[in-house]
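Visitor: have a look; sequence and predicted model below, questions after that.
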Amino acid sequence: MTQFDWLTVGEALAAIGVTWLVGHYFVRWLFAKLVPRLGRWSLLANLVQALRGPAQWFVFASGWYLALYALHAPRFVFILGNRMVATIMMLSFGYALYQLMPHFMHLVDRAGNRLDVKVDNLVGPFLTHIGQACMVVLIFFIILSIWGINLSGLFAGVGLAGLAVSMAAQDQIRNLLGGFIIITERPFSIGDKIQSPSVFGIVEDITFRSTRLRTLDGTLLVVPNATLANEPITDISRVKIPRANVTFTLASDTTQPELDQLFKKMMAFLKQNWRFDDTKMAYQIMVTGLTVQGVAIQVIAPMSDRGADDFFGSTTDLNIALLDLIEELGIKLAAYPAIADK
């Protein structure tokens, strides 16, 4: 190899090395100095911070371009390099925007507060996840176009496979629609304590697929949106007078004196228990109907403030007390017929 060739290689390596040092150290130092100065404008500071990665990749790409130019690389290498750099830059910008999506939603919420337009705190997280998903899809198609992939042919292929995909993704589609139902009807908000036939807990987040709840023992529940959208939901946080509502069925041979004695003892239990309070609403113990299985009973017990703070514990105490009283009085619960195994 001639001296000139070694000099060319040295120039290429020097271009890569210098731009790497500039991108890794100088750009990082510059952004570290700039971001604290923008502390008063949180969105602008987050935007600048998110752009640090794309700025570094731009400097690195410049070094590779200079190296290829110094080496007199063939045209196809420049074309390949252009596509690779464009792909890396697009991924970097896409990731920056993906991270900024929650901050944009926070800005929308602040603007709504200034304009006296209330934005439900359930909408923000849901739209954030939807926006992030749309961003991923958009970046994916832009990268395909960078590499010259025929999008019309791709869409035609997607159309042919659409039926198979829709069949495989039925649950995900139901969850997405369930999320939109929850957002539009707003049966609860972030931070609310809710109860349904299948879940009980405090709502922490909602995505386009599921809703996250924290139970009273700290367990994280991830519930599909389709499940919550199709179930009756009690938002305990919105109930003006929190109450325990217990229903059970006694055996059909239960007598009137046994019912009177049970009602009397249940009323005494509610009046003596600190978890319950009838100052704002009277206790209700009633026969709601006669069924094939027996006598249907309903107990509605308004709670005290302390009892409402431990809603699940108060309801559990009431159920246990009812079972103890029924056993003490020798009353039988209704026996439901067993389902024979097929």
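Guide: Yes, it's here.

Visitor: only C-alpha atoms from now on, for both contacts and neighbour counts.
Guide: OK.

Visitor: once you drop chain neighbours, what's closest to Ile146?
Guide: Of all residues not flanking Ile146 in the chain, Arg83 sits nearest, at 6.3 Å (C-alpha to C-alpha, 6 or more residues apart in numbering).

Visitor: part of a strand, is that neighbour?
Guide: No. Arg83: not assigned to a strand; according to DSSP: H, G, I helix; E, B strand; the rest coil it is helix.

Visitor: next up, a structure to set beside the first:
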Amino acid sequence: MNMVENGMSDKPAVCKSRNGLSSGKKSKVISCLIRDRQLYLMIFPMLLFFLIFCYKPMIGFVIAFKDYSPFKGIWNSPWVGFRNFTDFFSGPYFTRTLANTLVISMAGIVIGFPIPIILALLFNEIRSKSFVKTVQTITYAPHFISAVVIAGLVTNFLAPTSGLFNVILERLGMDKVHFLAQPEYFVPIYTLMDVWQNAGFNAILYISALTGISAELYEAAAADGASRWRQLLHITLPGLLPTIVIMLILRLGNILNVGYETIILLYNPGTYSTADVISTYVYRSGIEGGKYDFATAVGLFNSTVGFILVIITNKFSNKVADIGLW
């Protein structure tokens, strides 16, 4: 007796449920959940973290459109529309903070972005494993040092009387310089400090990408007589290109998010002309000045610009190099 005579076909029966999802799909989803339950349990704490500490606080963005009073609360404070935004855009510090943020971020991209890539390429070319491990440890270590300690070290090195750099200048017969009190020195100091702290750690991602390049490509290139330089240009760099593009997109998306913790520890009123960025202005307005609604509006502007930049750079990357986040 064949399946048709039994009232069955060679395809599994699909029963539609009330919500439009077939019972077969439901059972498949349930079986997948049961099968991968341990993986979902591992993901759950991180999802919970993002929901509680990242997405739930986003409700507070409504403060940017209100004349917020801590005594009235978020929902009972009166609406003011875009007044906080217009106050920021027309205020005396908008141009200065925006320009300083862009200058510091672009200096970090131009100088700090290529260095981890160069480090990863150098580590990949060195054949002495013990030497590579030693240098990697030295370059990784500053990343795990607190920003307060890093800023303290920089302050001590650049101290106007007993700092290492001023001692060297004095020995060379030159005048001592109070580096942290001169606005023109702040951007180079911050950029070099950020490179020193994070370049080694950021190189880990590129080193991981290098391990994914097939060794057969290098063997074939060597058999064809390609030098190490040509292998670097035609195999290594193309293999790193997707990772480089993705990291660049993320970096451009954070172009307005400069590490304000270190800047606050290093800057002073004398260097505000080059050191005061949007995030430090938000800190002074919101925490020190008590203008929570105004500071929220500035922070929302900062986040919106970053989101738009990620969209634009990702779309441009997809068109030009066919590489993107999505």
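Guide: Looks like it came in fine. Predicted model only: the values in this text are computed from it and were never measured.

Visitor: quick one: TM-score?
Guide: Once superposed, the chains reach a TM-score of 0.26 (TM-score structural alignment, normalised by the length of structure 2), with 141 aligned residues with a C-alpha RMSD of 6.3 Å.

Visitor: coming back round to it: separation between the residue nearest to Ile146 of structure 1 and Val77 of structure 1?
Guide: Between Arg83 of structure 1 and Val77 of structure 1 the computed distance is 10 Å (C-alpha to C-alpha, to the nearest Å).

Visitor: higher neighbour count, these two?
Guide: Ranked by neighbour count (other C-alpha atoms under 10 Å), Arg83 of structure 1 and Val77 place Arg83 first, with 16 against 12.

Visitor: quick one: the more buried one from Gly63 of structure 1, how far?
Guide: 16 Å.

Visitor: cool, and Val246 of structure 1?
Guide: In this structure, Val246 of structure 1 and Gly63 of structure 1 are 72 Å apart, going by C-alpha to C-alpha.

Visitor: please say which of the two ends up with more neighbours.
Guide: More neighbours surround Gly63 than the other of Val246 of structure 1 and Gly63, with 23 against 16 (other C-alpha under 10 Å).

Visitor: with adjacent residues omitted, what lies nearest to that one?
Guide: Ile16 (4.6 Å).

Visitor: what ranges does the stretch 1-150 of structure 1 have for its helices?
Guide: 3-21, 27-37, 42-50, 52-70, 75-114, 123-146 (DSSP state H, counting those that start in this stretch).

Visitor: okay, the ones you listed, which one's buried deepest?
Guide: When the helices of the stretch 1-150 of structure 1 are scored by mean count of other C-alpha atoms under 10 Å, the highest mean neighbour count falls to helix 52-70 (a mean of 20).

Visitor: so what touches it?
Guide: Residues outside helix 52-70 of structure 1 that contact it (C-alpha atoms under 8 Å, 6 or more residues apart in numbering): 8-9, 11-13, 15-20, 22-24, 27-28, 31, 78, 81, 85, 88-89, 92-93, 96.

Visitor: roughly how far apart are the spatially most central residue of structure 1 and Gly178 of structure 1?
Guide: Most central in structure 1 under C-alpha atoms, centre = their mean is Ile206, positioned 2.9 Å from the mean C-alpha point. According to C-alpha to C-alpha, Ile206 of structure 1 stands 11 Å off from Gly178 of structure 1.

Visitor: swap in Arg28 of structure 1?
Guide: Taking C-alpha to C-alpha, one finds Arg28 of structure 1 at 44 Å from Gly178 of structure 1.

Visitor: quick one: the helices of the stretch 1-150 of structure 1 as a markdown table, columns for distance to Ile297 of structure 1 too.
Guide: Converted to a markdown table, the helices of the stretch 1-150 of structure 1 look like this (distance: least, C-alpha to C-alpha, whole Å):
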| stretch | distance to Ile297 of structure 1 |
| --- | --- |
| helix 3-21 | 77 |
| helix 27-37 | 65 |
| helix 42-50 | 57 |
| helix 52-70 | 65 |
| helix 75-114 | 47 |
| helix 123-146 | 40 |
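
Visitor: between the ones you listed, which one is closest to Leu290 of structure 1.
Guide: Nearest of the helices of the stretch 1-150 of structure 1 to Leu290 of structure 1, taken as C-alpha to C-alpha: helix 123-146 at 44.5 Å.

Visitor: quick one: name whatever helix or strand follows that closest one.
Guide: Sequence-wise, the next helix or strand downstream of helix 123-146 of structure 1 (DSSP states H and E) is helix 151-168.

Visitor: for that next one, packing partners?
Guide: Contacts defined by 3 or more C-alpha pairs under 8 Å, 6 or more residues apart in numbering; DSSP states H and E place helix 151-168 of structure 1 against helix 123-146.

Visitor: who touches the helix it packs on?
Guide: Contact partners of helix 123-146 of structure 1, identified using C-alpha under 8 Å, 6+ apart, comprise 83, 86-87, 90-91, 94, 97-98, 101-102, 105-106, 109, 150-151, 179, 183, 205-208.
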